[in-house]
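Participant: Generate a structure from the sequence data that follows.
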Amino acid sequence: RDPSTDVAVLKLTDTELPVAEIGDANSLKVGHLVMAIGRGKERGLSASLGVVSNAGGAWRSMLGGGIDRFLRLDLNLYPSSVGGAIVDATGRVVGFSTSGPRGTVLTIPASTVNRVLDQLVQKGRISRGYLGVGMQSVFLQEALINKLSISSSHGVMVVSVEPQSPADRGGILLGDILVTLNDTPVQDTRDVQAFLASQIVGQTVKVKAIRGGELVELSIVIGER
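Facilitator: Here you go, the predicted structure:
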């Protein structure tokens, strides 16, 4: 199971079951009809009809999982339907449902599910880049921005460093403020998560950080978690 995308692999002994046709979540637009399917223990099948209320690009879950497309649905999601199939108007499965913030209904696209499943089947887990630091976003004073010629108004302060972690071995210290990773600005923890998700484990990353009011440059080899 991958908690960051809420995707899990189940093994079935019956190989003669029918297989649903997979659709493309990228083809969905605002206003398109969709249906959420579920099955409860007591009342059996359930279905609710609705529309796509918002569609956007790739995003990250609260746990850092990469989701290929943002799809918010306007429909009544029954408890038995959470994690069930979302089908389009042609009956193709375009993803599965999950609960979003403040009672919203979101879709994990089929492309995301298949990508995660491939890794879970092959490795039993999802390989993700790892630095080994606790972080929080901090505001950078204008005087410091001007002095160091920094383009961002925020950085990511290191509030903890795990012993013998990639960050520890690379020389990151408590209180360092990360401003770029491979010249990519980072202003909050999600920026760091997004960067690590796009990198290869074992790759060396150039880190620029503020330390004692000066800009320092470090090299860190990305670990795996």
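
Participant: okay, CA-based contacts and neighbour counts for the rest of this
Facilitator: Will do.

Participant: and stretch 208-223, how far apart are its ends?
Facilitator: One end of stretch 208-223 to the other measures 18 Å (Cα to Cα, to the nearest Å).

Participant: residues of it that come out buried?
Facilitator: For stretch 208-223, a neighbour-count test (16 or more other Cα atoms under 10 Å) marks 208-211, 215, 219-223 as buried.

Participant: and of those residues, the nearest to Arg43?
Facilitator: Checking these against Arg43 by Cα to Cα gives Gly223 as the nearest, at 47.2 Å.

Participant: Next up, the contacts around the closest residue to that closest one other than its chain neighbours.
Facilitator: What sits nearest to Gly223 in space, not counting adjacent residues and going by Cα to Cα, 6 or more residues apart in numbering, is Tyr130, at 4.8 Å. By Cα atoms under 8 Å, 6 or more residues apart in numbering, the contact set of Tyr130 is 166, 196, 222-225.

Participant: Which strands or helices does the longest strand seen in the chain pack on?
Facilitator: When the chain is parsed with DSSP state E, its longest strand is strand 44-56. Applying 3 or more Cα pairs under 8 Å, 6 or more residues apart in numbering; DSSP states H and E, we find strand 44-56 packed against strand 33-40, strand 70-74.

Participant: distance between the first one and the chain's centre?
Facilitator: The offset between the C-alpha centroid of strand 33-40 and the centroid of the whole chain comes to 24 Å, using Cα atoms, centre = their mean, to the nearest Å.

Participant: what packs against that strand?
Facilitator: Looks like strand 33-40 contacts strand 44-56, strand 85-88 (3+ Cα pairs under 8 Å, 6+ apart).

Participant: now it and strand 44-56, what's the angle there?
Facilitator: In terms of direction (axes from the mean of the first three to the mean of the last three Cα atoms, to 10 degrees), strand 33-40 departs from strand 44-56 by 140 degrees.

Participant: contacts for strand 33-40?
Facilitator: Strand 33-40 has contacts (Cα under 8 Å, 6+ apart) with 45-52, 77-78, 80-89, 97.

Participant: Mind checking which of these are buried?
Facilitator: Buried subset of the contacts of strand 33-40 (neighbour count, 16+ other Cα under 10 Å): 46-47, 49-52, 77, 80-88, 97.

Participant: Can you list the buried residues in the helix ranked longest in the chain?
Facilitator: Ranked by residue count under DSSP state H, the longest helix found in the chain is helix 110-123. Going by neighbour count (16+ other Cα under 10 Å), the buried part of helix 110-123 is 110-113, 116-117, 120.

Participant: Next, the second sequence, to be compared with the first:
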Amino acid sequence: MGFYDDFDAKPRKRSGSWLASVIIAALVGSGSTLLMVPAMIKANVIKLPEASQVVSSNGKLPSQTVAYNVETGIVSAVNRVKPAVVTVVNIQKVGGYFNRGLKQEAGKGSGVIIDNQGHIVTNNHVVDGASDVEIIVNDEHIKAKVLGTDELTDLAVLQVPTDKIKEIKPVELGSSEALQTGEPAIAIGNPLGEFEQTVTVGVISAKKRMMEIYGQNGRVVHEQPVLQTDAAINPGNSGGALINIKGQLIGINSAKIAERGIEGLGFAIPIDEAKPIIEQLMSKGKVIRPALGVGVEWDVKDIPENYKSGLPINYGVVVSNVTPGSPADKAGLKAGDVIFKIDNTQIHTFLDLRKYLFSKKPGDTVQVTFYRENKENTVSVTLMELK
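Facilitator: Here you go, the predicted model:
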């Protein structure tokens, strides 16, 4: 019986190799082999494989031994940020005659501690309708104050007493603009409101997706830029942190498309978009945006043809009402006017109108061009604050 080392294909030196074969063959089946092997190895009669190479169990296929450091960038980032991600509890009053004064938990989401002053960022829909809000830190329920909310961007800012979180290091804010498609993205939150500080890992799938925000009438009223990631973001993750490999906050988890057959579509509000909103919510309790003082229910492209009689354009928005005493009212705008241009920007839809106005601020003056009874008119309007 012989021993064939198929792993080593290198030519063998004749001197010594035949001696090793004879000695091994003579000792096979003998218990004394175990006693002699160390001496044979030391005398270089038997040569062991390199330290990075081992022979598999079938004696033929090689496998590689690899040294691996568990302290990866992802682990380091998670360890820095995870304590700053908290559970947000929405508590609402219970309806009914016999339940007056009673309150109960209506839902849970996530939030992120962003500074040493006790400010926590979450989603508007996480705290919407709440009579009270609490956060959970290390199993302790802490009452939180809602400083401000913004429905359009789905952001909200809470505040808790600083002594309750003094041992927690706030998350460092990063830059979403500096992100590159394909770089790691780490989501931390509380999926289903139960599994606290759950970590999922993926990549930045796209940087500037536009998510449509719908009003109560089913019309698109706003477009929110979002980051797309394949890191799993489930119900309860809303308001949690999306971080980069450096452990910096790059987004606030906001939504997940969950349709049959579709996976890996998570979205987060980019931190560069969120920063000015967060600052206004902290300082003013709301986001200040400009407005003309008109209501719009129809885009021209959507109204029946028989109502467009004589209208020389097929775009613009139809004014449905004018707020009494508003800048639009003072400028002479009326219900039925078709606004199709502001300054030098064409207005095709209500979304176009809102986008342009939101690029301004209250007190700015704009030139509004519209059709009334198929005649073109232009008026100056000083923008007011959107109520």
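
Participant: sorry, back to before: and of the contacts of Tyr130 of structure 1, the nearest to Leu17 of structure 1?
Facilitator: Taking Cα to Cα as the measure, Leu17 of structure 1 lies nearest Arg225 of the contacts of Tyr130 of structure 1, at 35.4 Å.

Participant: Could you check how many residues crowd around the closest one?
Facilitator: 12 (other Cα atoms under 10 Å).

Participant: Need the helices and strands packed on strand 44-56 of structure 1 in CSV (columns: distance to Thr104 of structure 1 and mean neighbour count).
Facilitator: Output for these, formatted as CSV (distance: least, Cα to Cα, whole Å; neighbours: other Cα atoms under 10 Å):
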stretch, distance to Thr104 of structure 1, mean neighbour count
strand 33-40, 13, 21
strand 70-74, 7, 22
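
Participant: Kindly reformat those strands as CSV containing distance to Glu21 of structure 1.
Facilitator: Output for these, formatted as CSV (distance: least, Cα to Cα, whole Å):
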stretch, distance to Glu21 of structure 1
strand 33-40, 14
strand 70-74, 20
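
Participant: Can you tell me which of those strands is nearest to Lys147 of structure 1?
Facilitator: strand 70-74 (38.9 Å).

Participant: tell me, what residue is most central in structure 1?
Facilitator: Central residue of structure 1 (Cα atoms, centre = their mean): Gly65, 2.3 Å from the mean position.

Participant: ok, it to Thr5 of structure 1 distance?
Facilitator: The gap separating Gly65 of structure 1 from Thr5 of structure 1 is 5 Å, by Cα to Cα.

Participant: So which of the helices and strands packed on strand 33-40 of structure 1 is nearest Val105 of structure 1?
Facilitator: Using Cα to Cα, these put strand 44-56 closest to Val105 of structure 1, at 9.8 Å.

Participant: sorry, back to before: go through the contacts of Tyr130 of structure 1 and name the one nearest Gly155 of structure 1.
Facilitator: Leu196 (16.2 Å).

Participant: To which residue of structure 2 is the closest one aligned?
Facilitator: Aligned counterpart of Leu196 of structure 1 in structure 2: Leu357 (TM-score structural alignment).

Participant: Equivalent analysis for Ser97 of structure 1, please.
Facilitator: By TM-score structural alignment, Ser97 of structure 1 lines up with Asn253.

Participant: Count residues in the vicinity of the nearest residue to its match once chain neighbours are set aside, would you?
Facilitator: Leaving out its chain neighbours, the residue that sits closest to Asn253 of structure 2 by Cα to Cα, 6+ apart is Ala268, at 4.1 Å. By the criterion of other Cα under 10 Å, Ala268 of structure 2 has 26 neighbours.

Participant: Go ahead and list the helix or strand containing Ala268 of structure 2.
Facilitator: strand 266-270 (DSSP states H and E).

Participant: and Val138 of structure 1, what does it touch?
Facilitator: 154-157, 187-188.

Participant: how about a cut-off of 6 Å?
Facilitator: By Cα atoms under 6 Å, 6 or more residues apart in numbering, the contact list for Val138 of structure 1 reads 154-156.

Participant: Same list, the residues you listed, but as JSON lines with neighbour count and distance to Phe139 of structure 1 please.
Facilitator: Listed next are the contacts of Val138 of structure 1 as JSON lines, based on neighbours: other Cα atoms under 10 Å; distance: Cα to Cα, whole Å:
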{"residue": "His154", "neighbour count": "20", "distance to Phe139 of structure 1": "5"}
{"residue": "Gly155", "neighbour count": "25", "distance to Phe139 of structure 1": "7"}
{"residue": "Val156", "neighbour count": "27", "distance to Phe139 of structure 1": "9"}
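
Participant: Checking those against structure 2: which ones persist?
Facilitator: On the basis of both residues aligned by TM-score structural alignment, their matches' Cα atoms under 6 Å, what survives of the contacts of Val138 of structure 1 in structure 2 is 154-156.

Participant: Point out the ones among these that are inside strands.
Facilitator: Using DSSP E, the members of those that fall in strands are 154-156.

Participant: what do we get in structure 2 for Val133 of structure 1?
Facilitator: In structure 2, Val133 of structure 1 lines up with Val294, judged by TM-score structural alignment.

Participant: err, Leu73 of structure 1, not the other one
Facilitator: Match for Leu73 of structure 1 (TM-score structural alignment): Thr229.

Participant: Let me know whether its match touches Pro270 as I believe.
Facilitator: No - proximity of Thr229 of structure 2 to Pro270 does not meet the contact threshold set by Cα atoms under 6 Å, at 11.6 Å.

Participant: Tell me where structure 1 has helices.
Facilitator: 110-123, 142-148, 166-170, 189-197.

Participant: looking at those helices, which is closest to Thr13 of structure 1?
Facilitator: Taking Cα to Cα, helix 110-123 is the member of the helices of structure 1 nearest to Thr13 of structure 1, at 15.9 Å.

Participant: Trace Tyr18 of structure 2 over to structure 1, please.
Facilitator: If you look again at residue 18 of structure 2, you'll see it is Trp, not Tyr. Aligning on TM-score structural alignment leaves Trp18 of structure 2 without a counterpart in structure 1.

Participant: so what does the helix or strand harbouring Trp18 of structure 2 touch, helix or strand wise?
Facilitator: Using DSSP H and E, Trp18 of structure 2 sits within helix 14-27. Using 3 or more Cα pairs under 6 Å, 6 or more residues apart in numbering; DSSP states H and E, no helix or strand is in contact with helix 14-27 of structure 2.
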